[in-house]
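*Asks:* Sequence and predicted structure are below.
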Amino acid sequence: MATTTMSSAPGGHRKRSSVSSKLLQRWIMYCVAAFCIILSLAVILGGAAVLAIFLAYRPRGPRLDIPTATLNAAYLDSPGPSLNADLTFLANLSNPNRRIDLKFSYLQIDLYFQSTLIATQAVRPFAERRGESVLRNVDMLSSEVALPPDAANAWQNGTAPGGDGVSLRLMGKFRTRMVIGGWLRYTYWARVHCDLMVGPPPAGALLGRQC
């Protein structure tokens, strides 16, 4: 009896493999599309939530005011010239928000004359409830700070007896946490500044300010 051996056609196997590959690619495309849609919806909903919170609470950063300041001492050493000075002031840091508490974990105040940093001082951390203000006495000391010649001349003329005084800038950098509604917390860096005009030492009274 003659026996006939039948073998499967190679073309049929390749066809089934091609169909499976296309189905896998289509499934991957559907998954990627679904992920993109979900991610887009999450971004839209997150943005809407942030906008709703902003409109409901209207968060505002802290405000700095300097009601009093005194230039107690100031002189220039030569050669250099190098500045030595002592400035004290009362800092009034207020929370203007009606429904948001503020917490300050790091506070640094820098003192500039013209474009030169002449003193830096840290302030103890504290917290403020909505609408509150905190007063802090701050003493800024400059020791052997090198000044450019033009800045040294301006300082010498402004602080001489009968001089018109000197213009100083206070720059505050505060690590601030907003507590919104008692449950939502947002931490950021707040930056504030005040321009001061103080008279010659030792009286060195505050002649003007803009914060």
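*Replies:* Now that the structure is in, tell me what you want to look at.
*Asks:* make it CA atoms for all contacts and neighbour counts henceforth
*Replies:* Will do.
*Asks:* From residue 60, how far off is residue 46?
*Replies:* Here the criterion is Cα to Cα, to the nearest Å. By it, residue 46 lies 20 Å from residue 60.
*Asks:* how about the helices in this structure?
*Replies:* 10-57, 149-159 (DSSP state H).
*Asks:* Turn those into TSV, including distance to residue 126 and mean neighbour count.
*Replies:* What follows is the helices of the chain, written out as TSV (distance: least, Cα to Cα, whole Å; neighbours: other Cα atoms under 10 Å):
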stretch	distance to residue 126	mean neighbour count
helix 10-57	22	12
helix 149-159	35	16
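*Asks:* okay if I get the ones you listed as JSON lines plus distance to residue 101?
*Replies:* As requested, the helices of the chain are arranged in JSON lines below (distance: least, Cα to Cα, whole Å):
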{"stretch": "helix 10-57", "distance to residue 101": "11"}
{"stretch": "helix 149-159", "distance to residue 101": "41"}
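*Asks:* out of the ones you listed, which comes closest to residue 186?
*Replies:* Taking Cα to Cα as the criterion, residue 186 comes closest to helix 10-57 out of those, the separation being 11.4 Å.
*Asks:* take the one below as the second:
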Amino acid sequence: MAEDHKHKGSGVRFRYTPRDTRRALFGCITIFLLGAGITALTVWLVYRPQKPRFAIVSVAVFNLSNTSPPPFLSTTMQFSIITTNPNKRVSIFYNHLSVSVLYHNQMITQPVTMPPLFQKQHSTIQLAPILGGGGAVPVSPEVCYGLGMEEAYGTVGLRLVVLGKLRWKAGAITTGHYGIYVTCDVLLRLSKGFGGQVPFIASPVCDVDV
């Protein structure tokens, strides 16, 4: 009777099927991913990155007026923005940042795209985007009326919005992209014949959501 297994000396030859090879490969990949995940989690817990802080230090208004025929708004202004990285061990990459100005939750300037930024640990960067100036923006009649009334009183409230993506960098590890949404409420005092930097009525307040 023929034997089912062939023997060579005292050893036994085992045949590995493609299924066994796939299982071994899958096991190696799983162990690698698990180890990488544990390493990333450990680094995250050790470094604990804090979200950046934003502040508006000055605003210059060169034009803020209704055009004829309404409802169109012509605007030219410049915001001086300070962004601070409070982390001592983590750097930040910013991508696809866009800045715009809203009045009563309606956009009154077209979004301006900022170049990519790299912010070192525990540092500050100043941005000074010029908004508007590229033609009139269509707005609702309520916005035209409201801005006209506030300008007549000499007090105008605006909201600066910054949208984009960021990545954290700790040593050799860089995270994936996270969305960043910044809103800064600004209350300005406008006098007749304004054409440059205008004073704040109250300190601007910026909220950062990552």
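*Replies:* That came through, no problem. This one's a predicted model, so the numbers in the text were calculated from it and none came from an experiment.
*Asks:* Can you calculate the TM-score here?
*Replies:* Both chains were compared after superposition, and using TM-score structural alignment, normalised by the length of structure 2 their TM-score is 0.72; 187 aligned residues with a Cα RMSD of 3.1 Å.
*Asks:* closest to residue 133 of structure 1 out of the helices of structure 1?
*Replies:* Here helix 10-57 is closest among the helices of structure 1 (Cα to Cα), at 19.1 Å.
*Asks:* distance between the closest one and the chain's centre?
*Replies:* Between the centre of helix 10-57 of structure 1 and the centre of its host chain there is 37 Å, according to Cα atoms, centre = their mean, to the nearest Å.
*Asks:* and if you look at stretch 72-79 of structure 1?
*Replies:* Going by Cα atoms, centre = their mean, where stretch 72-79 of structure 1 is centred and where its chain is centred differ by 33 Å.
*Asks:* Please say which position in structure 2 residue 39 of structure 1 maps to.
*Replies:* Structural alignment places residue 39 of structure 1 opposite residue 29 in structure 2 (criterion: TM-score structural alignment).
*Asks:* Need the nearest residue in space to the residue positioned nearest the centre of structure 1, chain neighbours excluded.
*Replies:* In structure 1, the centroid-proximal residue (Cα atoms, centre = their mean) is residue 189; its distance is 2.3 Å. Among residues not flanking residue 189 of structure 1 along the chain, residue 175 sits closest, at 4.6 Å (Cα to Cα, 6 or more residues apart in numbering).
*Asks:* cool, residue 166 of structure 2 as well?
*Replies:* residue 94 (4.5 Å).
*Asks:* Not counting sequence-adjacent ones, nearest residue to residue 141 of structure 2?
*Replies:* Nearest non-adjacent residue to residue 141 of structure 2 (Cα to Cα, 6+ apart): residue 71, at 5.5 Å.
*Asks:* Do I have it right that that neighbour meets residue 139?
*Replies:* Yes: counting by Cα atoms under 8 Å, residue 71 of structure 2 does reach residue 139; the two are 5.7 Å apart.
*Asks:* quick one, strands of structure 1?
*Replies:* When assigned using DSSP state E, the strands of structure 1 occupy the ranges 63-77, 82-94, 100-113, 116-123, 126-128, 133-146, 166-180, 184-198, 206-210.
*Asks:* Would you check the span in structure 2 matched by the second one?
*Replies:* Alignment note (TM-score structural alignment): strand 82-94 of structure 1 is matched to residues 72-84 of structure 2.
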